[in-house]
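got a predicted model here, sequence first, then my questions.
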Amino acid sequence: MAKFYDRLTTELQDFIKAQHIFFVATAPKNGRVNLSPKGMDALRVIDAAEVAYLDLTGSGNETAAHLLENPRITIMFCSFTEKPLILRLYGRGEVIHSRDAIWQEYLSLFPAIAGTRQIFRIKIESVQTSCGFAVPFYEFRGDRQVLKEWAEHKGEEGLYEYWQNKNQQSIDGLPTGLL
C-alpha cells in the first residue's frame, strides 16, 4: 500500500543517497510530458523538504522550459536491489542558472562535472512510497562517461554554442531561459 508523507524521513533520505538513478517528470500547461532518467551523482538532499539536482547538457532542455511555465515536478526513485521500494517526490521546481546569486551555494554541493548547464531546486510538497514488488533486480556497474567526455571535448565555448543552437526552446517551442 502507498504511504504519504509531508517531508522526507531520515530513512527516505538515506534511500535517496544510495540510489544511482532517478527519474524526473514535468509537463507544460499544453504540450508533451517529459520523463528523463538522471544519474552521475547529480542529486542532493538539502533537507527534509528540499532536493536539488545538477542538470547536465543534453539534446533538449525540456525540464527548464516546463518549470518556467508550470513549476510542478515529480522525481521518482526505485530500488533495484533486495529491498523493494518506489519513492516519489512531488513538488515545485525552479531553475538556478550560473547568473543567479545562489548558483555557487548550490553548485558547491556537487562534484565538478563537465557540461554542467543549470541546477534544479525542488521544494517538496508531498512524498509517496509504494511497494515496488514488480521492479526487477538490476546491478549498478558504473556511470557512463560518454556525456562527460563529449562535454570536455566541446569545451566551454563549444558548450555555449551548443546551448545557443539546441537548448533555447523546448520541443513544443517554449523558452528555456538558459541564456
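Perfect, I can see it now.

contacts and neighbour counts: CA atoms only from here.
Fine.

which secondary structure elements does the helix or strand encompassing Ile75 contact?
Ile75 is located in strand 72-78, with elements delineated by DSSP states H and E. Other helices and strands packing on strand 72-78, by 3 or more Cα pairs under 8 Å, 6 or more residues apart in numbering; DSSP states H and E, are strand 22-26, strand 86-96.

okay, now the one to match up with it:
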Amino acid sequence: MAKQYENIPERWARFITEQQIFFVATATCDSRVNISPKGLDTLRILDPNRVAWLNLTGSGNESAAHVKTDPRMTLMFCAFSGEPVILRLYGTARVLHPGDADWPALAALFAPLPGARQIFDVAIDLVQTSCGFGVPYFDFAGDGPDLRAWTEKKGEEGVRRYWRERNAVSIDGLKTGIDDKNRS
C-alpha cells in the first residue's frame, strides 16, 4: 500500500543512504521522458525536503536539458534486499555547473570524482513509498570502474571537449547549458 509524506522521514532517509543505486526521471512537455541510473557516492540529503546529487559525465545530458525548461524531477530508490520497498522523491530541481556561485558549497559535500559536470539541487514536495513486491533481489558486487578510468584517461581538457561535443544538446535538441557554464 502506497504511503505519502510531505518530507523525508528519518526511517526513509536511512533507507535512501543505504542504497547503492537510484534512478532519476525528467521530461519537458514535448521531450522524451528520460530515466537514468545513478550510482557511486553521489547523493546527499540536505534536509527533509532537499537533496542534492552529483552528476558525472555520461553519454547524454538529458536531465540538465530538461530541468532548464521544466524543473520537475523524480528520484526513485528500490530495495534489492531486505524489506521490499520502492521510494520516490518528487520535486523541482535546479542545475548547478562548476562555474556557478553555489557550486563550491555543494561540491564540498562530495568526494572529488573525475568528470563531475553538474549538481542537481532538488526541493522535495512529496515522498511516496510503495510495496516493491515485484522488485527482484540483487547482491551489490561493487562500483563499476569504467567511468572513473575513462574520465581519468581523457583528462580534464578531454572531458571538457567531450562535454562541448557530446553533452551540450539533448537527444531532442534542447541545450543543456554545459557549454555556457564550464569554460575554464
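Everything's here; your move. None of these values were measured; they are calculated from a predicted model.

TM between them?
Aligned and superposed, the two chains score 0.99 in TM-score terms (TM-score structural alignment, normalised by the length of the first structure); 179 aligned residues with a Cα RMSD of 0.6 Å.

before we move on, back to that, highest mean neighbour count out of the helices and strands packed on strand 72-78 of the first structure?
strand 86-96 (a mean of 21; mean count of other Cα atoms under 10 Å).

which residues are in contact with it?
Strand 86-96 of the first structure has contacts (Cα atoms under 8 Å, 6 or more residues apart in numbering) with 64, 67-68, 71-79, 102-103, 118-132.

can we see that at 6 Å?
Strand 86-96 of the first structure has contacts (Cα atoms under 6 Å, 6 or more residues apart in numbering) with 71-78, 118-130, 132.

list buried residues within those.
71-78, 118-124, 126-129 (16 or more other Cα atoms under 10 Å).

middle-most residue in the first structure, spatially?
When Cα atoms, centre = their mean is applied to the first structure, the residue found nearest the centroid is Tyr53 (4.8 Å).

let me know the angle separating the host helix or strand of that one from strand 72-78.
Using DSSP H and E, the element containing Tyr53 of the first structure is strand 50-56. Orientation check (axes from the mean of the first three to the mean of the last three Cα atoms, to 10 degrees): strand 50-56 of the first structure against strand 72-78 gives 90 degrees.

and the next helix or strand past strand 50-56 of the first structure?
Following strand 50-56 of the first structure toward the C-terminus (DSSP H and E): helix 62-69.

by how much does that next one deviate from the second structure on average?
With mean Cα distance after the TM-score superposition for the first structure, helix 62-69 of the first structure departs from the second structure by a mean of 0.2 Å once superposed.

biggest strand in the second structure by residues?
Criterion DSSP state E: the longest strand present in the second structure is strand 116-130.

what about that one, how far off from the first structure?
Average distance, strand 116-130 of the second structure versus aligned residues of the first structure after superposition (mean Cα distance after the TM-score superposition for the first structure): 0.5 Å.

so which elements touch that strand?
strand 3-5, strand 50-56, strand 86-96 (3 or more Cα pairs under 6 Å, 6 or more residues apart in numbering; DSSP states H and E).

and the shortest one, how far out from the chain middle?
Just to be clear, that refers to strand 3-5 of the second structure. Mean-position distance between strand 3-5 of the second structure and its chain equals 22 Å (Cα atoms, centre = their mean, to the nearest Å).

mean offset of that strand relative to the first structure (after superposition)
Strand 3-5 of the second structure sits 0.4 Å off on average (mean Cα distance after the TM-score superposition for the first structure).

hmm, back to that, quick one: which of the helices and strands packed on strand 116-130 of the second structure is nearest Ala25 of the second structure?
Of all these, it is strand 86-96 that lies closest to Ala25 of the second structure, at 9.7 Å by Cα to Cα.
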